[in-house]
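> My questions concern the predicted model and sequence given below.
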Amino acid sequence: MIEIRRAADRGVAEHGWLSSRHTFSFAQYFDPEQAGFSDLLVINDDRVAAGRGFGRHPHRDMEIFSYVLEGALEHRDSMGNGSTIVPGDVQLMSAGSGVAHSEYNPSPKDPVHFLQIWILPSAASLGAPPRYQQMHVDAEEKRGKLRLMLSPEGGDGALAVRQDARVYAAQLTGDETASLTLPSERYAYVHVAEGEVTLNGIALKAGDGAKLRNEQALTLTQGRDAHVLVFDLRAGETPPMR
């Protein structure tokens, strides 16, 4: 079964310096039917104005994944990490027992467009020491295929996430095809970050998402400058928010 989440149905937050679209319930946007999907809790599609950003604030026991589509994002945290991530960079902060961080657009004139994604950590990793990981993935590594970016084991060019989850990215145009086999005990979520693509015969546009349950495979075809994230997740529903 495939359940489509259209871009226009997402939550909207407009703060002047920040324009955000929430796939799942977040901050002032509340939809009890959109509390997350399996261990995927947040996908925020954020555009931050030049010279603005999120001031220092704390997190605990959350896997926080930032993925820049346009512009640059400057990161600082209480572990002493400082970096500027740009398109192609993959940033993962495991909040664990507690960490404070800020995310800022350092450009004096250009906005930054990025995805902020939260994944719930495993019960066994709750309270673990916080950690920070970052890597760069060239566009060609994602061209016409699903490139693994996050996995429980890490290694082999992927960052280690503290959950039984895997995150892939693909960029597709024309007759390129990318597929992923889904065992019966797995769910999947597909988020179209940019462009257009067809998922198992269903046309999707930028900002659209899809929940996959009891599907044997997912296949991405007919891309038009498509940039897609795929989440391979444990089977199970996120408890509804009340």
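Perfect, I can see it now.
> contacts, neighbours, all on C-alpha from now
Noted.
> What helices and strands are in contact with the longest strand along the chain?
Secondary structure assigned by DSSP state E gives strand 217-234 as the longest strand of the chain. Contacts defined by 3 or more CA pairs under 8 Å, 6 or more residues apart in numbering; DSSP states H and E place strand 217-234 against strand 166-174, strand 178-181, strand 186-199.
> alright, now check it against this:
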Amino acid sequence: MTRTTALTPTVDVRRAADRAATKIDWLDSKHSFSFGGRYDPANTHHGLLLVNNDDRVRPGSGFETHPHRDMEIVTWVLQGSLVHQDSTGHSGVIYPGLAQRMSAGTGILHSEKNDSWRLSGGPSHTEPVHFVQMWVVPDEPGTTPGYEQLEIENELLADGLVPVASGMAKHDGESAIRIRNRYAALHAARLQPGHSVDLPDAPFLHLFVPRGQVALEGVGPLGPGDAVRFTATGGMKVTAVEPAELLVWEMHATVAA
């Protein structure tokens, strides 16, 4: 991980249709960056963000137990519910408005499934779960694995851009789960038509529109699945054309070359 000062200002728009995809009977996943067998050496990360997967999982299905190491994994559910279980004994149901972070550290096993009715003993549902999973590198390797989740629905309903996961000192005491990188923060917003937010100003920004239509100042319309990678710039205004949701990573360092 490195901090850089001499950067060329760029605004790089990435359209939804250009993402790599993994589509099987239970999973429809779109990848903003290289992921799994979809490897592109020119598209491995932006700033500290290595993964931005836009996933839909069929009811009764999901990711079986699998390992991770030295990664901060943040999951944000847009529709439905996702059951998390891991080898440290943590389990829970993630739903819209609940931020969740898993620190893989020295190594962790976990599963993610769309089967919350099995915990409650109620009837099964037919709704897919739609979520975005994002990975950033930690400050240091080899830390103790950890888990945190936090309900922040009320803040989001205020129609602003709020930090939902951060390792930055300026967000201490705010309603944000903590990630183990002091140079990164994830902001989220739900905007009604005509409402706007100003993007942070940072060496690296990643704007993702998981749903709805917005207009980005100086760029134009962005739709579901569109993303913008900013380098050495920021502060632009984003305005909702229809009810929309935004996910914005603010990053003050990048992965070492």
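Looks like it arrived, so ask away. Computed from a predicted structure; not experimentally measured.
> Once they're superposed, tell me the TM-score.
The TM-score (TM-score structural alignment, normalised by the length of the first structure) is 0.92; 235 aligned residues with a CA RMSD of 1.6 Å.
> quick one on the thing from earlier: what's the angle between the longest strand of the first structure and strand 166-174?
Following axes from the mean of the first three to the mean of the last three CA atoms, to 10 degrees, one obtains 160 degrees for the angle between strand 217-234 of the first structure and strand 166-174.
> Figure out how far strand 217-234 of the first structure is from the centre of its chain.
13 Å (CA atoms, centre = their mean, to the nearest Å).
> Give the buried residues for that strand.
218, 220-224, 226-234 (16 or more other CA atoms under 10 Å).
> if we can go back for a sec, pipe the helices and strands packed on strand 217-234 of the first structure into CSV and attach mean neighbour count and distance to residue 54 of the first structure per row.
Below are those laid out as CSV (neighbours: other CA atoms under 10 Å; distance: least, CA to CA, whole Å):
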stretch, mean neighbour count, distance to residue 54 of the first structure
strand 166-174, 22, 25
strand 178-181, 15, 35
strand 186-199, 22, 21
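> To residue 72 of the first structure, which of those strands lies closest?
strand 186-199 (16.4 Å; CA to CA).
> ok, the residue most central in space within the first structure - contacts?
Of all residues in the first structure, the one closest to the mean position by CA atoms, centre = their mean is residue 117, 4.0 Å from it. The contact partners of residue 117 of the first structure, by CA atoms under 8 Å, 6 or more residues apart in numbering, come to 40-44, 64-66.
> What span of the second structure is the strand or helix carrying it aligned with?
Using DSSP states H and E, residue 117 of the first structure falls within strand 112-119. Mapping strand 112-119 of the first structure onto the second structure (TM-score structural alignment) gives residues 129-136.
> Superposed on the first structure, what's the mean shift for the matching stretch?
Mean deviation of stretch 129-136 of the second structure relative to the first structure after superposition (mean CA distance after the TM-score superposition for the first structure): 0.7 Å.
> and that stretch, how far out from the chain's middle?
Using CA atoms, centre = their mean, the offset of stretch 129-136 of the second structure from its chain centre is 5 Å.
> In the second structure, which residues correspond to the longest strand of the first structure?
Taking TM-score structural alignment, strand 217-234 of the first structure hits residues 235-252 over in the second structure.
> gap between the two ends of the matching stretch?
Start and end residues of stretch 235-252 of the second structure are separated by 15 Å (CA to CA, to the nearest Å).
> Repeat that for stretch 9-19 of the first structure.
First-to-last residue span, stretch 9-19 of the first structure, CA to CA: 15 Å.
> Read off where it ends up in the second structure.
Under TM-score structural alignment, the match for stretch 9-19 of the first structure is residues 18-28.
> So for that stretch, what gets flagged as buried?
19-21, 27.
> of all these, which two lie farthest apart?
19 and 27 (15.4 Å).
> how much space between residue 110 of the second structure and residue 98 of the second structure?
For residue 110 of the second structure relative to residue 98 of the second structure (CA to CA), the value is 18 Å.
> So if I had to pick from these two, which one is more boxed in?
residue 110 (20 against 17; other CA atoms under 10 Å).
> Trace the more buried one over to the first structure, please.
When the first structure is aligned by TM-score structural alignment, the residue opposite residue 110 of the second structure is residue 101.
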